[in-house]
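Peer 1: Structure here, sequence nowhere to be found:
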């Protein structure tokens, strides 16, 4: 009922606006249900690695440098492979949940465990032979020896990645990942407590710092397994099944394409840090660049949470057969992440000159970081868009396409531009940073174009074909729709 002539004339438009607000509100709630625990989990999990580095710094400078090299090169290498391969599970579980093929999610989880456990085992020799590898690339003998000692302690962490990544993706696909947020937060507190006890009080050195990391991370995995095996996922987990060994090859192919996609992205920054090491005054260059990367690494945990949200929402709606809902989820997610990105960009522009003192007491390094504050702010803005688009790609199952996009944008465009600007144009670290941004900007534009031009109805059909091809009828006593 309209009270005025104006209300009467504008009534349909007002109803449309109210309807849009309602849809945005409903979609935002669905988004934050997935994204909030994902953000908490990523912040605390990354925090465990960073705080361990801090405790290593109190053991000794060589230990700190050795740990930093392992984290930047070897752990990033392993993390990229395993997290990328695990993202195949995001596609499968998200679409299966949307299609109400609930019992298949447990089977997909077990198949992913098999593939990732095999991959992790293949990676173990890299951590066993870390010292010879570092000597081969010209690192100092003392640093290589200490790094080899530390890297052995990382082997249990590699297997932690297998279960942590897959369990997170399995639970968030069914919107039950709040438990992971709680467990991750608890493990972070446990890690801080144990690190303080082992390193400061008991003076256990490297075994104390790394032992604290192993205990805290695996306590989280044990909690997740208890949650799943204990009956809190009755629709999606009905026990171990021999069906997990069937149709492994398609899962391997999707996992490999997912791994390549994410590896090319995660290794990009590592390559740029290595390039900075060949500059004049390399110590200052690497310190300033690594501080900026640490700042962006902390902030990007928020967009990576939205990556999870985008993946789950797109996969759920495609599995449910609703193309319009999938498109709307992409729009809401992008707008939300961009708003937060703009906010953080402004903050870093305003406080860029003081941020570095949280990481260093050197005024020379602080000035170098301050000179990069504008580029840092622009990077943060780009990082608010790009992960969401990657999440959309994972949710829709475009991993192989994005792998080619990443290869072209990062390694054919971004790194060469960075090298030219740094060494030919003499822009030093700023040149490398600009090259990095050019690669990310181009990748963002390409993914935006792909997302914009996508026929979402055909994506629904492809999701349906994938799910039907791998579908197995539920066993007796297990109704997939209960």
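Peer 2: Sure thing, it's come through. Given the structure is predicted, the values throughout are model-derived calculations rather than measurements.
Peer 1: When you work out contacts or count neighbours from here on, use the C-alpha atoms and nothing else.
Peer 2: Noted.
Peer 1: check which helix or strand covers residue 217.
Peer 2: Here residue 217, judged by DSSP states H and E, is contained in helix 205-227.
Peer 1: should've said residue 270
Peer 2: Using DSSP H and E, residue 270 falls in helix 248-276.
Peer 1: What is that helix packed up against?
Peer 2: helix 76-98, helix 102-128, helix 282-299, helix 399-406, helix 428-453 (3 or more CA pairs under 8 Å, 6 or more residues apart in numbering; DSSP states H and E).
Peer 1: Heading C-terminal from the second one, find the next helix or strand.
Peer 2: Spelled out, it's helix 102-128. Counting by DSSP H and E, the element after helix 102-128 in chain order, helix or strand, is helix 130-136.
Peer 1: Same check on the shortest one?
Peer 2: Towards the C-terminus, the helix or strand next in line after helix 399-406, according to DSSP H and E, is helix 415-419.
Peer 1: Centre of the chain to stretch 116-133, how far?
Peer 2: 21 Å (CA atoms, centre = their mean, to the nearest Å).
Peer 1: ah, wrong one, I meant stretch 134-144
Peer 2: Stretch 134-144 sits 30 Å away from the centroid of its parent chain (CA atoms, centre = their mean).
Peer 1: end-to-end on that stretch?
Peer 2: Taking CA to CA, to the nearest Å, the span from the opening residue of stretch 134-144 to its closing residue is 6 Å.
Peer 1: Stretch 168-187 now?
Peer 2: Stretch 168-187 has its terminal residues 15 Å apart, counting by CA to CA.
Peer 1: Put this next to the first one:
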């Protein structure tokens, strides 16, 4: 099978073929599975690398802040986790609407629509960022309301004010990233992230340690690193590297913002419910006796889950791009193959991670804590942690499939049912009623995620991909605008 120009070209593939994949026998299936795996990793590899670099930027700042003192470390950690984390989850969720729209439009060769969608998303996310600035400005009061001590609240709240520029970097970078991902332009993003993380480490040492700027230096470097990534990606787009996908700014971006806002909000709900679910379980752990050990053990496990999640996030991005591109092109059989490949890949990677955790269950907790009590509890939770890594990997991959197909609303409802009607009640019941403490919390987390994964599997297995390919053009028109679409939707459906 050869690829279209909307796909990454593989070795030996040099021209376009719009026919859907045809598989006759095991030999054909193995060949197509191999080619689809290469396309998947062409997208997922750089996406994983870029995510790890961006994750490292925040972690590096916390390391250098720790050299200043415990209060400074707490200030950076709390601001990054609570205030910035809350805003990022909202903006990331809203910006992920572009994975559906840009991906399907690019597959259908409605290239002029991508720039319109990008501008719509920039308008919506930067407007949302203006509203979110109040959580930064009044960070001290917000943190006190959440139960933080006055000392930590004041330090983190002051640091949050310095981090307002980062908020608008998020609001600009996220849509541009999704815009580039839809076109499989992931390698430039990875290279920009690499330069950013290397310079971030050096500048953090220079301003925080060498010049003694303290938290002000940490804020300046962190803001600067995120804006470097943002301007690097924007510059890549404006340089003309995206062809017809970017033809300049247009007033058409202001048309039908209400329709575009709808999918942005449903995607936001889908992402936020999951992150808030985990956050709520950490807060629950703080109500046990000897809460410090419980929270620390849960935090170590969630930290491990976060690093594993970078790989899962890359698969999520790759799945959404492959599915949306192929639906836009009108190739349902290729979509089915893509879904199978990404699901099996996610499952195997999850099993690999879980195996490593189980083999080194006595050793890895020492990298995070010196407390024997915490290490013992983490050891006891490792089997559940490994199980959750496997489940989350598959779940993230299937969520990417759902985003590529434009089914965010259905997934949002699943999240509500799985996490807040199953996961949290089980955590409370087992943790408090049956006195299982943090183990009960973790059983609830696994139960909620298992339910979500099962429902996603059920939904994906029942999707009529022929029908989804037929309605992809209508979906683009409904959630975007009518520019260039009056006669094109019918053309897209006839591929």
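Peer 2: Cool, got the structure. Please read all numbers here as calculations on a predicted model, not as lab measurements.
Peer 1: right, and the helices and strands packed on helix 248-276 of the first structure - which one's nearest residue 272 of the first structure?
Peer 2: Nearest of these to residue 272 of the first structure, taken as CA to CA: helix 428-453 at 6.7 Å.
Peer 1: counterpart of the closest one in the second structure, which residues?
Peer 2: Under TM-score structural alignment, the match for helix 428-453 of the first structure in the second structure covers residues 437-462.
Peer 1: ok, back up a step: and the contacts of the helix holding residue 217 of the first structure?
Peer 2: Helix 205-227 of the first structure has contacts (CA atoms under 8 Å, 6 or more residues apart in numbering) with 48-49, 52, 55-56, 59, 63, 150, 153-154, 156-157, 160, 163-164, 167, 179-180, 183-184, 186-188, 190-191, 194-195, 198-199, 233.
Peer 1: Show me the residue sitting in the middle of the second structure in space.
Peer 2: When CA atoms, centre = their mean is applied to the second structure, the residue found nearest the centroid is residue 313 (5.3 Å).
Peer 1: re the thing from before, just the buried ones out of the contacts of helix 205-227 of the first structure, please.
Peer 2: For the contacts of helix 205-227 of the first structure, a burial check counting by 16 or more other CA atoms under 10 Å picks out 48-49, 52, 55-56, 59, 63, 150, 153-154, 157, 160, 163-164, 167, 179-180, 183-184, 186-188, 190-191, 194-195, 198-199, 233.
Peer 1: show me what contacts the equivalent of residue 146 of the first structure over in the second structure?
Peer 2: Using TM-score structural alignment, the equivalent of residue 146 of the first structure in the second structure is residue 155. Counting by CA under 8 Å, 6+ apart, residue 155 of the second structure touches 71, 72, 75.
Peer 1: what residue of the first structure takes the place of residue 315 of the second structure?
Peer 2: The alignment partner of residue 315 of the second structure in the first structure, by TM-score structural alignment, is residue 306.
Peer 1: Burial check on its match, number of neighbours?
Peer 2: 31 (other CA atoms under 10 Å).
Peer 1: For the host helix or strand of it, give me the average deviation versus the second structure.
Peer 2: Assigned by DSSP H and E, residue 306 of the first structure falls within helix 301-320. Taking mean CA distance after the TM-score superposition for the first structure, the mean distance separating helix 301-320 of the first structure from the aligned residues in the second structure is 0.6 Å.
Peer 1: for the longest helix seen in the first structure, packing partners?
Peer 2: For the first structure, the helix with the greatest residue count under DSSP state H is helix 5-59. The contact analysis (3+ CA pairs under 8 Å, 6+ apart) places helix 5-59 of the first structure against helix 61-69, helix 178-195, helix 205-227, helix 301-320, helix 323-355.
Peer 1: what do we get in the first structure for residue 219 of the second structure?
Peer 2: Taking TM-score structural alignment, the alignment pairs residue 219 of the second structure with residue 210 from the first structure.
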